[in-house]
Each structure stands twice: as structure tokens, then as C-alpha cells.
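Student: Got a predicted structure plus its sequence, pasted below:
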Amino acid sequence: MFVVTIVALIFSTFTLSNGLLLDCTYSVRSHWTVINTYQCTGRIVFIGDPRNVSNVSHNHIGERNNSDVLGIFIDSQILGFLPRNIDEFFPNLESLAFRSTAIESLHPSELRVFPNLMQIDFFFNAISQLDFHFFQDNLKLRAISFSSNPLNHVGHGVFDVLDELTSLNTQGTCNSLNVNSNRQLVVNGIFNFARLCPPTFQMMETELLTGRNFERTVDQQIADRMNPLTMQVFQLRQELIELENRIAELEERN
């Protein structure tokens, strides 16, 4: 395994005053189901804006660059959140691991920027809920871990849309599962989320007002109202055509 260790990395606080620094040790490594990929094992250096990554270390191996980085592994650092803007530096991530980082909440928009994700690992954080349709833009996911989180509420359409999901670790949550490389066991296990991890009233209210179900409901209501109106217009047109034909016949006779 090739590893390059950072010997010294000092950036001026003036040049980095707008964001976080992602301090990486780059290596070819494996984590869970993602094997032998070029990854950043790193830590977050707090400088300026406490949520946005504004720079990353550039001590890459050989001719590699940021676009070659397929994984991030952050472990045992108190953050409280998932840093934003990582995708601007590492756009091709397949594996995202923030373990024991005290992340309190996670939102679909934070993962949507990583369309190639195949694996996420949020072991031992403080995530308590997953909103409706959480992974609708991350359909390549095949391994997910929320193990040892106080996860109690999961919206509908979260795991069941992931056709490639074969590994799911939710031990210590409302639905304790530990499945590795077994699609059928995953399918059997996610069936119980609706019963064991019901969404909160606030989650349902938000979904009703802003979610895809609301859009579908409105569209259906419009369609339901338009269909009778369309039929009435069609009938009126038919009657008008018949009336015009009768008038034409009378004119011919006269």
C-alpha cells in the first residue's frame, strides 16, 4: 500500500479565512465494501467558516490529483456536522466515512452532490432521523452504515429504492440490522422500518407541503378536475358539429 504522510502543512489564516481545511493522508486502501481505492484519510482543520471546506492538502501520490480520490475517511474527530463543499475538490467520491464525528443531522442535499457514492459509513454519530426519499439521488449505494446512532425516525422511500443495496448496518438504532453482502436479507430487514421507525409528525407535514407526494397529489387533483371539464367540452363540440350539420342540411333543402 502506497502511503504519503504529511510532514508539514501550514497555511496562512488570511488565505484560508473563508473555510475549513481538509488535511489528508492519501493512500490506496480498503474500507468495508470499497476495495483498493485511492482515498483521503484525514482530519478537519477549523479555520474561518466552520462548515465550508475551502482547501485540501495536495500531497498526492505520484501523478494522481483530486479527481482520482474515490474515498474519504474521517474518524474520531468532534465535528457535529458534515462539512460542505467537499465535492468541489473530490467530485468522484464512491466512499464517504465520517465515523465518531458527532454529526447531529444529515440531509439529502448533503449527499446529492456525490452521485457516484457506493458506500457511506456514519458509525457512532448523533443522527436521529432520515427524511423521506433520502437517497433518491444516490441510487448506486450498495453499503450503508448508521450503526450506533440514536436513529428513531425514518421516512418512506428511504432504503427500498436502492436496488443495489446489499450491506446495511443499523445496529443500535430503531431497527437493528447487520447485513453484509446479502440482498435478500436487506430486503427483509428494511420492511420493518415503517413499523419500528415511524416518521415524526413534523417530517410528515414537511413531506406533505414540500415533498414529491404533494406534487403528485396536486397533479392528480388537477387531472381529476380537468377530466370532467374536458369531457364536457368534447360533448359540446360534438353537439355543435351536429347542429352545424343540421343547419347545412336545411339550407340545402331550401
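Tutor: Right, received. Where do you want to start? Fair warning: this is a prediction, and the values are worked out from it, not measured in the lab. Residues are numbered from 1 along each chain as shown.

Student: from here on, contacts and neighbour counts on C-alpha atoms
Tutor: Noted.

Student: now the residue lying closest to residue 159 once chain neighbours are set aside: how far from residue 55?
Tutor: Take residue 159 and drop its neighbours on the chain: the residue closest to it by C-alpha to C-alpha, 6 or more residues apart in numbering is residue 190, 6.7 Å away. According to C-alpha to C-alpha, to the nearest Å, residue 190 and residue 55 sit 38 Å apart.

Student: Then residue 194?
Tutor: Counting by C-alpha to C-alpha, the gap from residue 194 to residue 55 is 41 Å.

Student: try it against this one:
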Amino acid sequence: MMRLTNFILFIVLIKLTIGIKLNCRFEDYKTVYKFSYTCLAQNLQTTLNERTVTEVVGDHIFGKTNNDVEKVFIQHQNCHCIPRNLGEFFPNLKILYIMKSNVQYLMDGDLDGLDKLKIFDVSHNPIDQIGENFFKGHSSIMIISFYDCHIKKVTPGSLNSLTNIERMHFEGNACVDQRFDVDSSSSLEEVCENIYDKCHGNDHVLKSNQTETCDSLKHSKIAEIKRESTIEESSNSLSTILMILLLLTIVLNIIFAISFYRIFKSNFNGSWHEMRNVLV
């Protein structure tokens, strides 16, 4: 039993070490319209296998807490993937800026938990495509910016769930170089179709067989990342099950100890000497 308990503890501890710590410098940071209480990320690094935030550290301004944070600003960091689980620590997050941080991949579920998000800005990152379900379930977003990214493909349907969108920045990309405003003169459907027409497929971008080969390898890499993402999600489920088993083991040990004590006290009057004589 002890070996099983130690093994479960070992697995849980390993799983916990995979999470990343978000080190924040908290301050009132000016936006276009007002000051927003902001977490400015320090020394942040994310990889495919280490992108789930499990801890946030940093000294708050007096009277402020994580619940007051409306903006996370990540700039000049090393983030191949968007850090996940931010909503667990910042439930009122409205603005997410990740700029010039080498973000390459947008994965389904990256924005889960950010139910109040209004602005999503990943400008100046080497992102080359937007998947169909990336924005699914995030209709609260009003502004997105992919300014100066490497966008070659925007999957049809990927933007239609942004029913409250007002502005989309796609300036400086491979397939599109334009800002789109959604208003009375241009509906969401019209804007989306315009973008999809420009960025659906890569025929207008690919210039040679060599380029096609590179693009194929890139998409293979993305498929591999999605498979590994599924493995990570399965690992999360496994760690949850193991944690439950650990708690059950502890509870059973406590019950066993209590039962043994009661039998010892009632049958042997609490005397170890008497119990030994009976057993011998």
C-alpha cells in the first residue's frame, strides 16, 4: 500500500512540475481609453508541453488582487504557444496582448476560461494560419489583431463565431494586408468572406515546388502538435484520476487506523502487552 501511495505521489508531483509559473509585474497600465490593472509578464517561456499556467506570482498594488486584473501584456518573451489557464487566475481578464514573443501556433482551447475577453492581439508573431475552432465560443471578443504576422491561411468559418467583433487587423500578412471594420456598411459575413477568399488555401502564396514542400512540412508539424496536445489533455485526465486515487488511499488508511484503534481499545483494554499475549 505504501509503495502504491508513493508511486501516485510521484506521478502527481511530476505532473505539477510541467505547469508554468507566470511572474507578473502588476501596475495600472494605460490603454487607448483608460488605465487597466495589468499583469506585465516577466521571463515567460512556453513550449508545446509546458504552456499551462499553474501559479501566478508578483506583488499587487495595495488594495488590488488577481480579480482586478483586466489585462495581460506579454512582450519580448519566448512563447511558442499561448499560455493556457489564464482565466483560472484572472477571471475578469478583458485584454490579452502577446506581441513579439515568437508565438507560432494557435491551438484549440487556448482561450478557454477567458469568457470576458474583449481584445486579442498577437501582432508581430510568426503565426501562419488560424484554425476553424480557435475562436469558437468566444463571441465576447470585439477586436482581434494579427498585424505583421505570417498569415497564409484563414480557415473558412474560423471568424464567424465572433458575433460582437468590431475590428480585425490583418495588415502586413502573406495573404492579406488590410484592416477590416465590421459596421453598418460591412457585415460580419461580408468581411469574413472577403478574408476567406484571400486566405483560403495557399495557391496564391506558393511560388514553387520547394515552397509547397515547406508548407506541407509545416502542416505536418501542426498536425503532430495537435496529436501531442490530445496526449497532454489525456495526461491531465490521468493526473486527476491519480489524485482521486491518492485521496481515497489516504481516507482508507485513516479508516483502517481508526478501526484498528477501536478494536485494540475494546478487546485488549489498550494494552499492547495483553494483545501480544493473545496473539502468541
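Tutor: Yep, it's here. The structure presented is a predicted model; accordingly, all values stated were derived computationally and were not measured.

Student: before we move on, the earlier item: mind checking what the residue nearest to residue 159 of structure 1 lines up with in structure 2?
Tutor: Matched by TM-score structural alignment, residue 190 of structure 1 corresponds to residue 192 in structure 2.

Student: hmm, back to that, of residue 190 and residue 55 of structure 1, who's got more company?
Tutor: residue 55 (19 against 16; other C-alpha atoms under 10 Å).

Student: And the more buried one, which helix or strand is it part of?
Tutor: Element membership of residue 55 of structure 1 [criterion: DSSP states H and E] is strand 53-56.

Student: for that strand, packing partners?
Tutor: Secondary-structure packing of strand 53-56 of structure 1 (3 or more C-alpha pairs under 8 Å, 6 or more residues apart in numbering; DSSP states H and E): strand 20-31.

Student: helix or strand right after the strand it packs on?
Tutor: Downstream of strand 20-31 of structure 1, the first helix or strand assigned by DSSP H and E is strand 34-45.

Student: How about that next one, which residues are buried there?
Tutor: Neighbour-count burial for strand 34-45 of structure 1 flags 34, 37-44 (criterion: 16 or more other C-alpha atoms under 10 Å).

Student: ok, these vs residue 136 of structure 1, which is closest?
Tutor: Ranked by distance to residue 136 of structure 1 (C-alpha to C-alpha), these are led by residue 34 at 21.0 Å.

Student: and that closest one, what is it in contact with?
Tutor: 94-95, 118-119 (C-alpha atoms under 8 Å, 6 or more residues apart in numbering).

Student: What distance do you get for residue 124 of structure 2 to residue 224 of structure 2?
Tutor: 24 Å.

Student: between the two, which one's more packed in?
Tutor: residue 124 (21 against 12).

Student: isn't the more buried one right up against residue 99?
Tutor: Yes: contact status for residue 124 of structure 2 versus residue 99: in contact at 5.8 Å, counting by C-alpha atoms under 8 Å.

Student: For the stretch 101-250 of structure 1, which segments count as helices?
Tutor: 108-112, 183-190, 193-196, 201-210, 212-253 (DSSP state H, counting those that start in this stretch).

Student: Ok, which of those comes nearest residue 142 of structure 1?
Tutor: Among the helices of the stretch 101-250 of structure 1, helix 183-190 comes nearest to residue 142 of structure 1, with 9.3 Å by C-alpha to C-alpha.

Student: Tell me, how many residues neighbour the alignment partner in structure 2 of residue 71 of structure 1?
Tutor: Under the alignment (TM-score structural alignment), residue 71 of structure 1 maps onto residue 71 of structure 2. Residues lying near residue 71 of structure 2 (other C-alpha under 10 Å) number 26.

Student: got the contact list for residue 71 of structure 2?
Tutor: 36-39, 93-97.

Student: Save those as CSV, and put in distance to residue 245 of structure 2 too.
Tutor: Compiled in CSV, these are given as follows (distance: C-alpha to C-alpha, whole Å):
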residue, distance to residue 245 of structure 2
36, 43
37, 40
38, 39
39, 36
93, 34
94, 37
95, 39
96, 37
97, 39
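
Student: and of those, the nearest to residue 107 of structure 2?
Tutor: residue 96 (15.6 Å).

Student: three-state assignment of that closest one?
Tutor: strand (DSSP: H, G, I helix; E, B strand; the rest coil).
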